[in-house]
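Colleague: A predicted structure for the sequence below; I have some questions about it.
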Amino acid sequence: MSVPSSDFSLREIALPAFGPSLLFGMGEGAMFPVLALSARDLGASSAMAGLIVALVGIGSLVANLPAAALATRYGERRAMVGAAAFSLLALVLCLTATSPWLLGLGVFMIGLASAVFLLARQTFLVEAVPLQMRARAMSTLGGTMRIGLFIGPFAAAGFIHLMGLSGAYWMAVLAMLGAGGLSLVIPDLETRATTGAAAPARIHMRTLMRQHARAFLTLGTATALVSALRACRQIVIPLWADHIGLDAATTALIYGLMGGMDMLLFYPAGKIMDTRGRLWVTLPSMLIMGTSLLAMPWMATGFASLLALCLVLGLGNGIGSGIIMTIGADASPREGRTVFLGIWRQITDLGSSGGPLLLSGLTAVASLAVGIMTIGSLGLLAAWMFWRWLPRKAVSR
């Protein structure tokens, strides 16, 4: 039974609920832009530098299911503190690395910590927030992470100016210290799980997968397509900008403006999902993103047209903030929820890993335009799957 939404305000829990995620996102955002450059400085080839950057996502993929076990055993709050501490160790390794392999190990460790932190934060909010406000909570969680990732590079710029590339990692250290310290000192949120009821029995992962196979195969697959679309979007824009002759500075401007659009609408979108239903946001989000990518090879022939399409793409992604976490939370059972969400993250991370591989393969055997349009068609497929399997009305159970 959920807490009445009339007695609950997200504003009252903003700091404990979203503060750690904002700081964690800032830490990751500070280091992401310099990972490849650091690898090159240590003697890595361009291919190896790309692999080292990819180790963040690989680490997250590997850690999703162990993260669920850790959060279940030690609790979400302890898991977040531990993840922040583990990230600090990883950043020290990055700072002291004398070879690309040591840097790669540090980056991989950050990916592991990220999976633990985000899963623990999502599970914590699912329990703490009334069902009638779940989408707003999930979209705000996604929005704060995006804000952190957006602010991080700007915050790191001053440190880099004073200290060189290592300054980005020191900025990340400060952010991770803040995330871990805040997670440690803030009081636990009052959750629906702490109402005096007996703790639910633990359910084996295999049992959950069997019991909820339909949800994983239908809505889980649809959200994996969302992840694939989002991951490819970050690759498509610089590649197509280069294809039409735009320089790196212009491409960065386009990318930054699109990132700003991403952050504008996360809360209104969450409110619409809570009051009108999940389909009112997921369907337009996928249709907008898919259509934008399908149109890119045909319409984006210069700066203005590419910028316009990227802003529309950012709009589609922005209104979809939190949809993966919200749909996963809706589908999750009360007993075994953390493990279920770990499996859900594993499925969606497979999408974010597989999408770029599909794009790369299609580009190699056909062309970049064919690859982009194929990825765009995945957005339309996801829209159809959401239309087919998502409830038409707001969740009220």
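Modeller: Happy to help now that I have it. Numbers count the residues shown, from 1 in each chain.
Colleague: Every contact and neighbour count from this point should use C-alpha atoms.
Modeller: Fine.
Colleague: Pretty sure residue 267 sits against residue 139.
Modeller: Yes - Residue 267 is within contact range of residue 139, at 6.2 Å (criterion: Cα atoms under 8 Å).
Colleague: how about the helices in the stretch 1-150 of the chain?
Modeller: Assigned by DSSP state H, counting those that start in this stretch, the stretch 1-150 of the chain shows helices spanning 14-31, 35-41, 46-74, 76-96, 100-128, 134-163.
Colleague: thinking again about what came up before, who's more crowded, residue 267 and residue 139?
Modeller: residue 139 (28 against 23; other Cα atoms under 10 Å).
Colleague: hang on, the more buried one packs against residue 322?
Modeller: Yes - counting by Cα under 8 Å, residue 322 is a contact partner of residue 139 at 3.9 Å.
Colleague: so what's in contact with those two at the same time?
Modeller: Residues touching both residue 139 and residue 322 by Cα atoms under 8 Å, 6 or more residues apart in numbering: 266, 270.
Colleague: Closest to the centroid, which residue in this structure?
Modeller: Closest to where the C-alpha atoms of the chain average out (Cα atoms, centre = their mean) is residue 142, at 6.9 Å.
Colleague: Excluding sequence neighbours, find me the nearest residue to that one.
Modeller: residue 322 (5.1 Å; Cα to Cα, 6 or more residues apart in numbering).
Colleague: swap in residue 85?
Modeller: Nearest one to residue 85, counting by Cα to Cα, 6+ apart, is residue 180 at 6.7 Å.
Colleague: Can you get me a residue count around residue 88?
Modeller: So residue 88, with other Cα under 10 Å, has 25 neighbours.
Colleague: residues in contact with the residue nearest to residue 85?
Modeller: 20, 80-85.
Colleague: residue ranges for the helices of the stretch 151-300 of the chain, please.
Modeller: Under DSSP H, counting those that start in this stretch, the stretch 151-300 of the chain gives helices at 166-185, 205-211, 213-215, 221-243, 248-262, 266-276, 279-299.
Colleague: let's bring in a second one:
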Amino acid sequence: MIPVVAGAVMLATTGTLPVFMLTAQSVLVTDDLGLTDAQLGMLVTVFYTASALSSIPTGRAAERLGTGRASRLAAGLAAVSLVGISLRPTSPVMLAVFLVLGAVGNSMSQAASNLLLARGTPARRQGAAFGVKQSAVPLAAAIGGAAVPTVGVSLGWRWGFAGAAVLAVLVALLVPRVCSGAEAARSRTTSRDGARPRLVGLRPLLLLGTATAFGSAAMGSLMAYLVIWANHSGMTAGNAGLLLSVAGVGSIVARVSIGFVADRRAGNNMAVVIGHVLLGVVGLCLIGTGVVPLIVLGAVLTISISWAWPGLMLFTVVRTNPSSPAAATGVIQMGAYTGNAVGPGLFGVLLTLVAFQVGWLVNAGLLVMAALLMAWARRLRLVERRRPEEPPTV
């Protein structure tokens, strides 16, 4: 199990490296290429938009290709993207093209890693496995941040991307080797008559994807603007950055912990997801007060505790769709990428019209909408559970 989980984490981390390397080294990249801050923001939006548009197709493709070929293709696309960016594109359009390649690789890497965990880990350990895998996002951010002082400043940002490309190539060579066991288990998750796997509970799944978009928009805005708001409210820039870092580490711990607990709980996981989302509503309201101690409490509550829900959401969807886990989680990933692409930009526009406090309340409203959609999806699944031919709800 450990090699499979490690492979899934490496694969998921590799897929997000193009965008996190770009944002972490943004000062160096923009100075060298002559990009404006607005152009940089648009490039990040391009990455997440392309990831959203390709999530469902790559999920279905991963089902057909299998974990080995899908993981090799995903890491290969990430490597091409990173190499292309390291060659210093001469225009924002060229840079966007390489980011789109990386975005497709990112979608494929998420689908392949979810498929790898679904087929290569025991059902009784999948909650913990998905919790560990979802820690790949903050891990990629940490790698991107570490590249700045260790490589970017001394050798140049291009060498940071080149080093990340080497990591992607290693993943393309190593991860498929741990996929054989997962492929061998495929027969246990497909129908005996060889019928094509189908998505179970499509309407609830679409509702969950939409809920994820709302939740990701709120959290993406929080991660983008928390440091600025904390600094405006009286914290030093250093302490504000430290708050975000500590809360992010807490999120890793919470994602793993909630997964371990899920493996010991008999269903009802969606109710727990909804509870975590609602904790984020409370946290955003505390952040919106502008009082430093309450901002700290709200950040810990929202980022470290509430934001543990994505891993449990994926685990729930996989349990509901054992024959098509990559395609099912592709719907959820599409929602996540859509929220990440749209949320911070709209929040920035909102700040030009209203006060920061209003913006945080709007984000809290987005989380309320997410919770309501999740509750609706859960209700639909409870109704569909009465069909004996479908797997039990979670």
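Modeller: Sure thing, it's come through. The structure displayed is predicted, hence computed values, not measured ones.
Colleague: returning to that earlier point: tell me the counterpart of the residue nearest to residue 85 of structure 1 in structure 2.
Modeller: Alignment note (TM-score structural alignment): residue 180 of structure 1 maps to residue 172 of structure 2.
Colleague: ok so, going back, I'd guessed the residue nearest to residue 142 of structure 1 sits against residue 144; true?
Modeller: No - the criterion here is Cα under 8 Å, and residue 322 of structure 1 misses it with residue 144 at 10.4 Å.
Colleague: gap between the residue located most distally from the centre of structure 2 and residue 7 of structure 2?
Modeller: The C-alpha centroid of structure 2 is most remote from residue 193, which lies 34.7 Å away (Cα atoms, centre = their mean). According to Cα to Cα, to the nearest Å, residue 193 of structure 2 and residue 7 of structure 2 sit 31 Å apart.
Colleague: With residue 95 of structure 2 instead?
Modeller: From residue 95 of structure 2 to residue 7 of structure 2 the distance is 29 Å (Cα to Cα).
Colleague: can you check residue 203 of structure 2 too?
Modeller: 32 Å.
Colleague: if we can go back for a sec, and the helices of the stretch 1-150 of structure 1 as a markdown table, adding distance to residue 337 of structure 1?
Modeller: Output for the helices of the stretch 1-150 of structure 1, formatted as a markdown table (distance: least, Cα to Cα, whole Å):
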| stretch | distance to residue 337 of structure 1 |
| --- | --- |
| helix 14-31 | 19 |
| helix 35-41 | 34 |
| helix 46-74 | 9 |
| helix 76-96 | 12 |
| helix 100-128 | 8 |
| helix 134-163 | 15 |
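Colleague: Which among those helices is found nearest to residue 332 of structure 1?
Modeller: Comparing the helices of the stretch 1-150 of structure 1 against residue 332 of structure 1 with Cα to Cα, the closest turns out to be helix 100-128 (9.7 Å).
Colleague: which residues of structure 2 does the closest one align to?
Modeller: Taking TM-score structural alignment, helix 100-128 of structure 1 hits residues 92-120 over in structure 2.
Colleague: buried ones in the matching stretch?
Modeller: 95-120 (16 or more other Cα atoms under 10 Å).
Colleague: OK, contacts around the aligned partner of residue 142 of structure 2 in structure 1?
Modeller: By TM-score structural alignment, residue 142 of structure 2 lines up with residue 150 in structure 1. Residue 150 of structure 1 makes contacts with 26, 29, 259-260, as judged by Cα under 8 Å, 6+ apart.
Colleague: try residue 217 of structure 2
Modeller: Contacts of residue 217 of structure 2 (Cα under 8 Å, 6+ apart): 336, 338-344, 363, 366.
Colleague: which of those count as buried?
Modeller: Judged by 16+ other Cα under 10 Å, buried ones among those: 336, 338-344, 363, 366.
Colleague: against structure 1, where does stretch 355-363 of structure 2 fall?
Modeller: Going by TM-score structural alignment, stretch 355-363 of structure 2 sits over residues 367-375 in structure 1.
Colleague: Let me know the helix or strand that residue 357 of structure 1 is in.
Modeller: Under the criterion of DSSP states H and E, residue 357 of structure 1 resides in helix 337-365.
Colleague: right, and the helix or strand after that helix?
Modeller: helix 368-389.
Colleague: separation between the spatially closest residue to residue 337 of structure 1 that is not a sequence neighbour and residue 295 of structure 1?
Modeller: Among residues not flanking residue 337 of structure 1 along the chain, residue 123 sits closest, at 7.5 Å (Cα to Cα, 6+ apart). For residue 123 of structure 1, the distance to residue 295 of structure 1 (Cα to Cα) stands at 38 Å.
Colleague: One more: residue 104 of structure 1?
Modeller: With Cα to Cα as the criterion, residue 104 of structure 1 and residue 295 of structure 1 are 37 Å apart.
Colleague: for residue 379 of structure 1, same thing?
Modeller: 13 Å.
Colleague: cool, residue 362 of structure 1 as well?
Modeller: The value you get for residue 362 of structure 1 to residue 295 of structure 1, if Cα to Cα is used, is 17 Å.
Colleague: ditto for residue 102 of structure 1
Modeller: Taking Cα to Cα, one finds residue 102 of structure 1 at 42 Å from residue 295 of structure 1.
Colleague: swap in residue 371 of structure 1?
Modeller: 12 Å.
Colleague: same deal with residue 193 of structure 1?
Modeller: Note on residue 193 of structure 1: its distance to residue 295 of structure 1, by Cα to Cα, is 47 Å.
Colleague: same check, this time on residue 209 of structure 1
Modeller: Residue 209 of structure 1 is 38 Å from residue 295 of structure 1, by Cα to Cα.
Colleague: Contacts only, for the residue nearest to residue 337 of structure 1.
Modeller: Applying Cα under 8 Å, 6+ apart, the residues near residue 123 of structure 1 are 76, 337-338, 341.
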